[in-house]
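Visitor: got a predicted structure plus its sequence, pasted below:
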Amino acid sequence: MNNSGMKKLFFISVISILFVSLSIVFMPFASEQKFNNFMLPVYIVGGAFWGFILIGYGSLLILNHLRKKKLKALDTKTDIKHRPGIFCVWTNLPAKIFDTLTVISLVGIIIALIKFPTETQMIFVLIAIFFFSVNMHGLFNGKNYIFLKGE
């Protein structure tokens, strides 16, 4: 697969993780409907959550496999000497944005849980932002992104 196909896989994983985060936002609404004996929102939100997790992380697994295969075909002795993306911070502009958002959303969650423990919708929005930003932190600091950017 060429680099444009690999970039599409990366984009698919980003969009899928975004939809997982959006499904987190809708979980309180779906849960409220369950108490009204209306289960369809629960099934839709749950299905979206798990479906997009499978698509997002599945595309990342395929992308990682293709990157390694391409490096092997290029007869590159070793992969990029780089720590896993989850352990790196502020390595490029998108990573800086999501690293900062991760810290801000975590602080927001802590404050919301202390000051507004009954505001579940706000807490779920903050959890969704945190989930998305942590995943983007790992993606944009990771080996696949560096490989696709050609750095």
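Guide: Thanks, I have it.
Visitor: rest of the way, CA atoms for contacts and neighbours
Guide: Noted.
Visitor: can you tell me, leaving aside adjacent residues, what's nearest to the residue most central in space within the chain?
Guide: The centre of the chain sits closest to Asn135, judged by Cα atoms, centre = their mean, with a distance of 3.3 Å. Spatial nearest neighbour of Asn135, excluding adjacent residues (Cα to Cα, 6 or more residues apart in numbering): Ile17 at 7.5 Å.
Visitor: how about the strand or helix carrying the residue nearest to the centre of the chain, which residues are buried there?
Guide: Per DSSP states H and E: Asn135 is located in helix 120-140. Going by neighbour count (16 or more other Cα atoms under 10 Å), the buried part of helix 120-140 is 120, 122-140.
Visitor: second structure follows, compare the two:
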Amino acid sequence: MSRGRYEYRVKEIRWLFWIAVGCFAAHAISYLLMPAAMRTFENNGSKGSRMLVGCIFWLPLLLGYILVILANLERKTFIRSRLDGDISMQCHMGVVTFFSNTPAVIADATLLAGSIALVIIYFCDMANQYITYVMLAIVSFSLNMHGLFNGRIYKTTKYKRTRRVENHE
């Protein structure tokens, strides 16, 4: 495989990865729209706003996971053709790995803080307020980012081609 093809594969994996991140961000924003959709439904009786928010909730989530699956398939093909063929890359899945790089540290800390905030909100009887939706959006987005940034796909997006020399320093 030529050098240009390697760079193309990494760019394609990177592109799929970042589009998936955008889809998960859109999914998280849907939580913020839910109270307004419910108010519109209660005032007008129209189901249109709830249907729209439901689409904004489900479609980016499904598209994001489809893109992650496609990026992972491309990653496996890239690893098999370029590197030693070890698709596990000597690391665990992103779901069970914590604090593996700078973006992952941010996502993991945000997930921890958001989860603690949700527990506090629950025990302080503030579960019916808008802050609950904000925390749900933060926890949902940071949970998805935890899996992505600690995972093998992100590690592959950071791949740098080196020349064949004995000492890579």
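Guide: Okay, I see it. Values in this document were obtained by computation on a predicted structure and should not be read as measured data.
Visitor: the helix holding Asn135 of structure 1: average distance to aligned residues in structure 2?
Guide: Its aligned residues in structure 2 lie a mean 0.7 Å from helix 120-140 of structure 1 after superposition (mean Cα distance after the TM-score superposition for structure 1).
Visitor: what's that helix aligned against in structure 2?
Guide: The alignment of helix 120-140 of structure 1 onto structure 2 (TM-score structural alignment) spans residues 129-149.
Visitor: need the contact partners of that stretch.
Guide: The contact list for stretch 129-149 of structure 2, computed with Cα atoms under 8 Å, 6 or more residues apart in numbering, reads 21, 24-25, 27-32, 34-35, 93-95, 98, 101, 103-104, 107-108, 110-111, 114-115, 117-118, 121, 126, 154-155.
Visitor: list only buried entries from those residues.
Guide: 21, 24-25, 27-32, 34-35, 93-94, 98, 103-104, 107-108, 110-111, 114-115, 117-118, 121, 154-155.
Visitor: which ones are touching Leu61 of structure 2?
Guide: Cys23, Phe24, His27.
Visitor: can we see that at 6 Å?
Guide: For Leu61 of structure 2, the contact set (Cα atoms under 6 Å, 6 or more residues apart in numbering) comprises Phe24, His27.
Visitor: that one maps to what in structure 1?
Guide: So, by TM-score structural alignment, Leu61 of structure 2 is matched to Ile53.
Visitor: same check, this time on Asp86 of structure 2
Guide: The alignment partner of Asp86 of structure 2 in structure 1, by TM-score structural alignment, is Thr78.
Visitor: could you report the separation of the residue nearest to Thr157 of structure 2 when sequence neighbours are not counted from Glu7 of structure 2?
Guide: Leaving aside its sequence neighbours, Thr157 of structure 2 sits nearest to Arg14 (Cα to Cα, 6+ apart; 5.2 Å). Per Cα to Cα, to the nearest Å, Arg14 of structure 2 is found 10 Å from Glu7 of structure 2.
Visitor: before we move on, the earlier item: show me what the residue nearest to Thr157 of structure 2 aligns to in structure 1.
Guide: Match for Arg14 of structure 2 (TM-score structural alignment): Lys7.
Visitor: in what helix or strand does its match lie?
Guide: Using DSSP H and E, Lys7 of structure 1 sits in helix 3-35.
Visitor: which other helices and strands contact that helix?
Guide: The contact analysis (3 or more Cα pairs under 6 Å, 6 or more residues apart in numbering; DSSP states H and E) places helix 3-35 of structure 1 against helix 40-73, helix 120-140.
Visitor: any chance of a markdown table for these, columns distance to Gln33 of structure 1?
Guide: What follows is these, written out as a markdown table (distance: least, Cα to Cα, whole Å):
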| stretch | distance to Gln33 of structure 1 |
| --- | --- |
| helix 40-73 | 7 |
| helix 120-140 | 14 |
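Visitor: those helices: which one's closest to Glu151 of structure 1?
Guide: Smallest distance to Glu151 of structure 1 across the helices and strands packed on helix 3-35 of structure 1 (Cα to Cα): 12.5 Å, for helix 120-140.
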